[in-house]
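K.L.:
Fold the stuff below for me.
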Amino acid sequence: MHQIEPINNNGSIQLRFTYAGKRYSFNPIPGGQYNNKRDISTAKSIATQIQNDILAKNFDPSLNRYRITPKSLPQQSAPKSLLELWDCWVSSLNLSTATREHHYKTIRHQIAKANPDLVDTTWLTQAKLAASTHNQRLGYMKACFKWAMTKGIVSSNPYESIKTHKVKQKVVKPFTAREIKLIIQGFEELAPHYSAFVKFLLATGVRTSEAIGLRWSHLDFDRGLINIQESLSRDWEGNGYRRVRKETKTGSERQLKMNDGLRELLLSLPRKERDSLVFTTVKGKVIDDGNFRERYWVKVLTSVGVDYRKPYTTRHTMISHAIEQGTPVTGVAYLAGHRDTRMVLETYGHMINKPELPDIF
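P.N.:
Next up is the predicted model:
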């Protein structure tokens, strides 16, 4: 196996390795810093222990055996600013790179820009944020200070008394049957190479990354099934443009039955090797969803006179049309790749068993 070495992870320490086909990534020293010689020495010792346990077939997949609890760390000075506290808390969470590079990085940028004192909350309460964004960041700060209280860093949580903002429920506006026809016609005329890709998104409602990552080996024409079992998602450990193959968002697999239209569509495509991608760019490369949206999606919708909605609306479209056609909620949840019906009921509940007005006249 490859030598396990500490990696510089934005200043903190990360150990990354693969065992039994599973990738592991964690910070063995909460609060540890890559530029601290003592922390690096400790991390190297832990890496050696992991390698020895793997060779001895005594590896602990929970990683608990290899973590150092904050209490066993040398005494460090308490954070004096909110930014320092935030970094300490985030470091203790052992987040994946993808998770850290989203909400956590955005919030850190806002904190760094305002540079508030440890208990100053005005950077959040006086910021012009959407209600949902305010509530989300408030939730993170409450959790951060709850952790700080357990560590004795602060004596109270200044965010506990701050109220959430009322969020207006977003109205899902799927494409109508007329708009679907216009979009398909537009792609066939203006961007024919991506016509099959768009039709597939509309017909299946799969996540964009799942369609991008679909391989020919995932198609079973004998049984008429499409196996949705992995995706090609952005690699946030790189520059965000390279993609890595992952399991589906919920970690579950599902099989979608081909109807006649889907079968005909997929059979019309040039067949390639089993591990080759079904949908690619004109040059045979991996489709970049951002580039596709800017160069083709916007152009087509504008040309055919359809109000702009994100490509993800193809997913809403399949789900809403399935509900309108009487598909049970459990079936819709399965088609969408949800673990249960909660998300379907929360987002599309107003469409299910929609009552009719009584006959008055």
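
K.L.:
Only C-alpha atoms from now on, for both contacts and neighbour counts.
P.N.:
Noted.

K.L.:
ok, now how distant is residue 49 from residue 205?
P.N.:
Residue 49 sits 46 Å away from residue 205, taking Cα to Cα, to the nearest Å as the criterion.

K.L.:
The two: who's more crowded?
P.N.:
residue 205 (23 against 15; other Cα atoms under 10 Å).

K.L.:
can you map out the strands along the chain?
P.N.:
7-9, 12-19, 22-26, 219-220, 225-228, 230-234, 243-247, 254-257 (DSSP state E).

K.L.:
Could you identify which of those strands is most buried?
P.N.:
With neighbours defined by mean count of other Cα atoms under 10 Å, none of those is more surrounded on average than strand 230-234, at a mean of 22.

K.L.:
helices or strands up against it?
P.N.:
When contacts are defined as 3 or more Cα pairs under 8 Å, 6 or more residues apart in numbering; DSSP states H and E, strand 230-234 packs onto helix 208-212, strand 243-247.

K.L.:
Serialize these to TSV and add fields for distance to residue 88.
P.N.:
Shown next, in TSV, are the helices and strands packed on strand 230-234 (distance: least, Cα to Cα, whole Å):
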stretch	distance to residue 88
helix 208-212	33
strand 243-247	29
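
K.L.:
So which residues of the stretch 151-300 of the chain form helices?
P.N.:
177-190, 195-204, 208-212, 260-267, 289-292, 298-304 (DSSP state H, counting those that start in this stretch).

K.L.:
Looking at those helices, which one is packed in the most?
P.N.:
The most buried one of those (mean count of other Cα under 10 Å) is helix 208-212, showing a mean of 22.

K.L.:
Tabulate the helices of the stretch 151-300 of the chain in a markdown table, adding columns for distance to residue 230.
P.N.:
Conversion of the helices of the stretch 151-300 of the chain to a markdown table gives the following (distance: least, Cα to Cα, whole Å):
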| stretch | distance to residue 230 |
| --- | --- |
| helix 177-190 | 26 |
| helix 195-204 | 15 |
| helix 208-212 | 6 |
| helix 260-267 | 18 |
| helix 289-292 | 16 |
| helix 298-304 | 27 |
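
K.L.:
The structure of the following sequence is requested for comparison with the preceding one:
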Amino acid sequence: MATIRERNGVLHLDYMLHSERIRRSTGLKDTKLNRKKLEEEIIPKLMEKIYMNDLRKPESKKFSYYHEKFLKLHESDKSFHTRIGIYNKVNKFFGNMFVTEIRTLAVKEYLASLNLRNSSKKDYLGCIRGTLDIALDDETIDRNVAFGIRFKREEKAPIHVFTIDEVSSLLEKSDGLFRNYIGIALNIGMRSGEILGLMHSDILEDRITVKRSISKGRVTTPKTLGSVRDIPILEAVKPFIESQRKMSKSLYLFEHDGAFIKDAGFFKRRWHQLVEDCNMEYRKLYNTRHTFITAMLNSGKFKIMEIAAIVGHSSPEMIMKNYAGFIKDNHLKIDTSIDLFKKELSQIRHIG
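P.N.:
Down below sits the predicted model:
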């Protein structure tokens, strides 16, 4: 016998066909009249067809069919072009599977096979879950098997910043455009895409306006709303900016063959070689940003709120979350001779 169920105001039928449970939408709104129609007309005809073996199982669609729709829905996302490689890997694995045949275990086993940290696996799970959500909306499946999957919390990978000696070595053993990029990255803390997105017109006498980013050949706005910002130009970064200004022949500060550099991957080979030449432990080029932030914190001359504003965080929480280990003993280095209420007390005596 078929059971009538309601979902989002629409009536569905739940019945068995060839020992398999089938759940299909009727497309009818949940009203008394439609329920009566199902009970008196549609269900009897359905049962007759099942009895006469004259009912075919609803046709399923493959993962690739809905994956294509997933891509179209997300192609305008800011991070789409940086994640398309992940999306394609997911489709390569699940593409030929019918969505009705994909089980939670298959998704978990696939994620477990990835030699990645759990934080990196989230984009893979997001693609699987998003694709199956579309199949759910199309009523090809009645539940998303990836919905309940969660990752165990893992310890955050430690941040390995460059020491003062390592910074000196990196600058001594590099030259030209590459040296200027490293010098700016170390002394201003901008994200790699933000540095590549700098135009000459963004650089004023006392500040830099950050309003665009370049990655994978695409020019976009920076990562977050708080990333659009003005930042002060420290004296240490001025020589690298001036040197690069003289070298650049385009609107962009960093250019190659008259056009902007499409991605920080442009420096990848040279960075690997430089780290090897400096005989130091390998760290990503992005660690120049971490180094800048920790150097600002350790200097004791900047408030955490100021540092957050300079590096493009909307609040100091991210600084505290990621770099607390570098400032845990700074409270012991304060000026203990300070009298917080000296001025206020003198004013009180004067008033009295």
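
K.L.:
TM-score of the superposition?
P.N.:
Overlay of the two chains. TM-score (TM-score structural alignment, normalised by the length of the second structure): 0.65; 265 aligned residues with a Cα RMSD of 3.1 Å.

K.L.:
For residue 284 of the first structure, find the nearest of the helices and strands packed on strand 230-234 of the first structure.
P.N.:
helix 208-212 (12.0 Å; Cα to Cα).

K.L.:
Please say which position in the first structure residue 102 of the second structure maps to.
P.N.:
In the first structure, the residue matched to residue 102 of the second structure (TM-score structural alignment) is residue 120.

K.L.:
how near is that match to residue 218 of the first structure?
P.N.:
From residue 120 of the first structure to residue 218 of the first structure the distance is 53 Å (Cα to Cα).

K.L.:
ok, the two, which is more surrounded?
P.N.:
Neighbour count, other Cα under 10 Å: between residue 120 of the first structure and residue 218, residue 218 has more, with 19 against 14.

K.L.:
Just give me the match in the second structure for the more buried one.
P.N.:
Under the alignment (TM-score structural alignment), residue 218 of the first structure maps onto residue 202.

K.L.:
you'd agree that match is up against residue 209?
P.N.:
Yes - here residue 202 of the second structure reaches residue 209: they are 5.1 Å apart, a contact under Cα atoms under 8 Å.

K.L.:
mind checking how far the match of residue 218 of the first structure is from residue 195 of the second structure?
P.N.:
On the measure of Cα to Cα, residue 202 of the second structure and residue 195 of the second structure end up 11 Å apart.

K.L.:
Could you do residue 274 of the second structure as well?
P.N.:
20 Å.

K.L.:
likewise residue 239 of the second structure?
P.N.:
Counting by Cα to Cα, the gap from residue 239 of the second structure to residue 195 of the second structure is 16 Å.

K.L.:
and if you look at residue 212 of the second structure?
P.N.:
From residue 212 of the second structure to residue 195 of the second structure the distance is 9 Å (Cα to Cα).

K.L.:
Check residue 315 of the second structure too.
P.N.:
Per Cα to Cα, residue 315 of the second structure is found 21 Å from residue 195 of the second structure.

K.L.:
With residue 300 of the second structure instead?
P.N.:
26 Å.

K.L.:
Next: residue 92 of the second structure.
P.N.:
To residue 195 of the second structure, residue 92 of the second structure is 34 Å away according to Cα to Cα.

K.L.:
for the strands of the first structure, which one sits closest to residue 179 of the first structure?
P.N.:
strand 254-257 (24.0 Å).

K.L.:
That closest one packs against which elements?
P.N.:
Using 3+ Cα pairs under 8 Å, 6+ apart: strand 254-257 of the first structure touches strand 225-228, helix 329-336.

K.L.:
For that strand, grab the matching residue range in the second structure.
P.N.:
Counting by TM-score structural alignment, strand 254-257 of the first structure pairs with residues 229-232 of the second structure.

K.L.:
once aligned to the first structure, how far is the matching stretch on average?
P.N.:
Its aligned residues in the first structure lie a mean 1.7 Å from stretch 229-232 of the second structure after superposition (mean Cα distance after the TM-score superposition for the first structure).

K.L.:
mind checking how far that stretch is from the chain centre?
P.N.:
Here stretch 229-232 of the second structure is found 23 Å from its chain centre; the criterion is Cα atoms, centre = their mean, to the nearest Å.

K.L.:
closest one to residue 55 of the first structure among the helices of the stretch 151-300 of the first structure?
P.N.:
helix 208-212 (35.8 Å).

K.L.:
Once aligned, what mean separation remains between that closest one and the second structure?
P.N.:
Mean deviation for helix 208-212 of the first structure: 1.7 Å (mean Cα distance after the TM-score superposition for the first structure).

K.L.:
That helix - contacts with which helices or strands?
P.N.:
helix 195-204, strand 230-234.

K.L.:
Residue 7 of the first structure is nearest to which of the ones you listed?
P.N.:
Of those, nearest to residue 7 of the first structure by Cα to Cα is strand 230-234, at 20.5 Å.

K.L.:
Let's check: the centremost residue of the second structure is which one?
P.N.:
Nearest residue to the geometric centre of the second structure (Cα atoms, centre = their mean): residue 79, 6.9 Å.

K.L.:
where's the residue nearest to residue 255 of the first structure when sequence neighbours are not counted relative to residue 311 of the first structure, distance?
P.N.:
Leaving out its chain neighbours, the residue that sits closest to residue 255 of the first structure by Cα to Cα, 6 or more residues apart in numbering is residue 227, at 4.7 Å. Counting by Cα to Cα, the separation of residue 227 of the first structure from residue 311 of the first structure is 21 Å.
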